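> sequence first, then the predicted structure:
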Amino acid sequence: MSIGWLLDKMSDFADREAMVFIDNSVTFGRLLEDYTNWKDIIIERQISSGEVILLEGDYSPVVSGAILALIANGNVIVPVSVNVRHRLQELYQIAQVNKSIHFDGDSYRIANHERSAHTGLLEQFLLKGQAGMILFTSGTTGAPKAILHDISQLLERYKVSRDTLRTLSFLLFDHIGGINTLFHTLANGGTIIVPPSRSPSEICALIEKHHVELLPTSPSFLNMLLMTRAYKQFDMSSLRVISYGTEVMPDYTLQQLNSEFPHIQMRQTYGLSELGIMRAKSKHSGSPWLKIGGEGIETKIVDGVLHIRSQTAMVGYLNAPSPFDKEGWFNTQDQVSVDGEYMRIFGRCSEIINVGGRKVYPVEVEEVLLQMGEVWDVTVKGEPSSLLGHVVTAVVNTELLIDAKELKQRIRAFCQDKLEDYQVPVKVYIQEKELYSERFKKLRKA
């Protein structure tokens, strides 16, 4: 596949800083050298066009060079983070992987995987001779869905030059938002700052040290940032934009962020692994309402649920039926409310709790509970009930020495004039471990 236009852009930026990796400044020229080195490695290791290559690692100059060279070679790349190492054997089978490359800093190892011919949708795609990318859904139960993209369609949007900021690569290597960060930066001469870890104090230290301007992250991380108050120990004045997505932002958390960081623009984003990243515009910095659109994007609301048709949509799932209707519309399963050209997202239909025929949106309960001094973090979800169908439950992180019975009583008292009776948690569990996944997204599965 030809990526000459992208390599030409990177050549124009040759002397600019492209990446900060382990506190070392890396230029675009260095990334092009890594790309050239990987072209030679591909020949030496006999990596053929059309082979599926799994890449295990995180952002780095070497990984970036490998991605570019494999795309140019016409491969299907499968980026995965080290957090899913325990599932690698399963992922090899689902993605029909021929070879895997495992990165550790600047070093790597290549493993071969015996495989017969590719089958199904992947076989049909490879007959076209296109480079591709496979991403996995982040489901915590059952086999993850393998999402096949045509790389040429995903990269098309980056041919148009846009402004870029010094960006901290918070979103993981195998996340559609992380992929967007990488290619947007490469195509526009920006700089990525790679974090060695993603704790609040580490992130804040990097913002101060490397004058980060954009932090793309999740509401769960931002709530943790507020709770730990790690930002009080560092100079955050360089930060211009915090963009957030992947899950619903509680109003209370957004209000706190705007109060603590009045100089920073809070920007809601929207994207799905199946469709790519869409252009989104918040009504204002403190608003949960946003407008979704952009080139090649169409939206419609059916029975309160958002449907999208996109030119950057996936080819399909490798291990599940096509989710598109006959006209190419994708049901996002996101329940929304509409106000003119803006919409507010309340969460996935599967997360909404039906209590005796009445809907409870978890985020609306969470934003009330987060106002309690006893609550460090909380996840609200439903549990089956023979009487009501489901009841509301709350799983709480707290720093107090308190039992669940006492906390439940305090929650009921606090919610008395803030929530309807059917919205108040009937069961309360105290949990010490984090309430979010390795992608800093709330865990709502039972």
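That came through fine. These numbers come from a predicted model, not from an experiment.

> can we go C-alpha only for contacts and neighbour counts from here?
Will do.

> distance of the nearest residue to residue 353 once chain neighbours are set aside from residue 76?
Once flanking residues are discounted, residue 353 sits nearest to residue 360: 5.0 Å by Cα to Cα, 6 or more residues apart in numbering. Between residue 360 and residue 76 the computed distance is 42 Å (Cα to Cα, to the nearest Å).

> the structure to be compared is supplied as follows:
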Amino acid sequence: MTIAPITSHLDRWADAKPDARAVSYGDIDYSWSRFRARVHANAAAQCATGIEPGDRIAFLDKNNLTCLETTLGAALTGAANAVINFRLSAAEIGYIINDAQAKIVIVGPEFAELVDGLRASLPTVQRVIVTGGDDDEYEAWLAAGSEAFEPVAFDPDTCFLQLYTSGTTGHPKGAMLTHRSLDAHNAAAVAGFNFTADSVNMVAMPLFHVGGSSWSLAGISVGAQTVVVREVVPTAVLDEIEARGVTHAFFVPAVYGFFLAEPRVADRDYSRVRCLGYGGSPMPLPTMRACLQTWPRADFYQVYGMTEMSGVFSVLGPDDHRDAAHPERLVSAGRPLPGTTVKVVDSDGNTLPVGEVGEFWTQSQQHMLGYWGRPEATAEALVGDDWLRTGDAGRMDDGGYLFISDRVKDMIISGGENVYPAEVERVVIEHAAVADVAVIGVPDDKWGETVKAVVVLVDGASVTEAELIVHCRAQLAGYKTPKSVDFLSELPRNPTGKVLKREIRKKYWEGRTLHT
């Protein structure tokens, strides 16, 4: 496969249909030629501000069209846009900015004060640029760029988008996504979701998620109009789907639940909707059935993906959603997309027979270059003959469908957000009254799972559930903060001392299936 610069798609459509609508954001509509001009102005402004190949820019805001402009601008300068989860705590945001060694921080108005409070602890940051609001600096920054800008020489393995994933060490890691990996993802996604040049693609997932940034780049690659949603307000999103004639959209299952609760959800014009994707956590079967009734003419796609794979790599397609002969496949993660091979291996990396549970490994052009500044973590993730360890355990049936049965690294998925217990445990154990802790996911009808801390107290010490939650909330994002705390006299462990989280989970998951 010939690898093209990610911006070549923008050039193609700006030349082919310069006046057609390319992107929409609130009351903003840009044509393809105008959008390309703004991306080039962003790249020029990066250079004028001292950004060089290999540098990182940090972007902190809710969904904003300027984030896409910065990502594509970085693809021209040889830099990378490190998009930060705006839901993180101040300490976590500061950690990522410093880990990326960002020279520039582009920040939305709601988060400008937070970044200002961190400035003294951000040694590499040379400039902060506010985008949007009454104090917008972004437009003036674009205008100050040099018109003589020239793109850097193309290297398919240059990282231009750096997305952070939480790690089992308790600190997030920057997955480096490249022209090669995202070009491969574009091709797979376009074929897998039937994107066409007349598609209207809604981007509602956060752009700090691979499901936001990669979903948007896939639509752009085929010439589709992109509709960027700043935040998911159910009524407003449904209004936008109707008014814009959206054909393609992707949401986490919890959002579909919010839609179904809207009084007018079934009374709207969805005649143009062709593709509704979902993923990040399992779709409860009652919700799935209600969705099929509400959008009977739409094709539903369940996706299985990960940041390290530049997005989706396995899909349960529309025919499978309505296959009465195989209802069990509704709880599968579908089959790998063309270009990706998946195998199931044991703890020694040996391929297992069909039906046996092991770890999923993938081989694909879509996989990341590696983790920024983490050669050891990269070596653990990328193994053998270019295989990527997913960290997910499951089995493959004789039809090639993937069934995820557990989390190799105990990850919790709450409302589509990944929570690694080690991150939370690191904060809980800092409380003086806590001697030992295990963090697990417990079932929740709204979010799929929520975070629970199971705590052993120091002899003679006392602390309430509410006090521990307040302690965590000061240092963790809301979705990572435990929603409940249970107290035990000791945690179950195996002979080597490892906490047996499966034993802890049992009573909470009794009678329910644990999916990823």
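Great, that's in hand. These numbers were taken from a predicted model, which means no experiment stands behind them.

> let me see the TM-score of these two.
Here the TM-score for the pair of chains, by TM-score structural alignment, normalised by the length of the first structure, is 0.71; 373 aligned residues with a Cα RMSD of 3.9 Å.

> that older thread, count of residues packed around the residue nearest to residue 353 of the first structure?
23 (other Cα atoms under 10 Å).

> these two touch, right, it and residue 423?
Yes. Using Cα atoms under 8 Å, residue 360 of the first structure is in contact with residue 423, at 6.1 Å.

> before we move on, back to that, and the residue nearest to residue 353 of the first structure, how close does it get to residue 346 of the first structure?
Residue 360 of the first structure is 10 Å from residue 346 of the first structure, by Cα to Cα.

> from residue 182 of the first structure, how far off is the residue nearest to residue 353 of the first structure?
Distance from residue 360 of the first structure to residue 182 of the first structure, by Cα to Cα: 37 Å.

> isn't residue 404 of the first structure up against residue 428?
Yes. Residue 404 of the first structure lies in contact with residue 428 (Cα under 8 Å); the separation is 6.0 Å.

> of the two, which one has the most company?
Between residue 404 of the first structure and residue 428, counted using other Cα under 10 Å, the more crowded position is residue 428 (20 against 15).

> quick one: buried residues of the strand or helix carrying that one?
Counting by DSSP states H and E, the element that carries residue 428 of the first structure is strand 427-430. Neighbour-count burial for strand 427-430 of the first structure, counted by 16 or more other Cα atoms under 10 Å, picks out 428, 429, 430.

> what sits against the aligned residue in the second structure for residue 20 of the first structure?
Under the alignment (TM-score structural alignment), residue 20 of the first structure maps onto residue 24 of the second structure. Going by Cα atoms under 8 Å, 6 or more residues apart in numbering, residue 24 of the second structure touches 30, 225, 226, 227, 228.

> give me the distance from the helix or strand containing residue 24 of the second structure to the chain's centre.
Remark: residue 24 of the second structure resides in strand 21-25, with elements defined by DSSP H and E. Strand 21-25 of the second structure sits 22 Å away from the centroid of its parent chain (Cα atoms, centre = their mean, to the nearest Å).

> what about stretch 380-393 of the second structure, start to end distance?
OK, stretch 380-393 of the second structure end separation, Cα to Cα: 16 Å.

> got the buried residues for it?
381, 382, 387, 388, 389, 390, 391, 392, 393.

> so which residues of the stretch 401-516 of the second structure form helices?
421-428, 465-473, 501-509 (DSSP state H, counting those that start in this stretch).

> need the winner for burial among those helices.
helix 421-428 (a mean of 22; mean count of other Cα atoms under 10 Å).

> okay, now residue 206 of the second structure: neighbour count?
Other residues close to residue 206 of the second structure by other Cα under 10 Å number 23.

> so who does it touch?
Residue 206 of the second structure touches 62, 63, 212, 213, 231, counting by Cα under 8 Å, 6+ apart.

> which of those are retained in the first structure?
Compared against the first structure with both residues aligned by TM-score structural alignment, their matches' Cα atoms under 8 Å, these retain 62, 212.

> what's the most distant pair in the contacts of residue 206 of the second structure?
The span of the contacts of residue 206 of the second structure, defined through Cα to Cα, is set by 213 and 231 at 14.3 Å.

> please say which of the two ends up with more neighbours.
Neighbours per residue (other Cα under 10 Å) separate residue 213 of the second structure from residue 231, with residue 213 holding more: 25 against 15.

> residues contacting the alignment partner in the first structure of residue 309 of the second structure?
Alignment note: residue 309 of the second structure maps to residue 275 in the first structure; criterion TM-score structural alignment. Residue 275 of the first structure makes contact with 310, 312, 313, 314, according to Cα under 8 Å, 6+ apart.

> and residue 259 of the first structure, what's its match in the second structure?
Checking TM-score structural alignment: residue 259 of the first structure goes with residue 293.

> mean deviation of the helix or strand hosting that match from the first structure?
Using DSSP H and E, residue 293 of the second structure sits in helix 285-294. Mean deviation of helix 285-294 of the second structure relative to the first structure after superposition (mean Cα distance after the TM-score superposition for the first structure): 2.3 Å.

> which other helices and strands does that helix contact?
Applying 3 or more Cα pairs under 8 Å, 6 or more residues apart in numbering; DSSP states H and E, we find helix 285-294 of the second structure packed against helix 253-260.

> show me which positions of the helix it packs on end up buried.
253, 254, 255, 256, 257, 259, 260.

> centre of the chain to that helix, how far?
18 Å.

> what sits up against it?
Contacts for helix 253-260 of the second structure (Cα under 8 Å, 6+ apart): 234-235, 238, 265, 278-284, 287, 290-291, 415-416, 446-448.

> swap in stretch 278-294 of the second structure?
With Cα under 8 Å, 6+ apart as the criterion, stretch 278-294 of the second structure contacts 250-253, 256-257, 260, 265-266, 298, 300-305, 331, 413-417, 448, 515-516.
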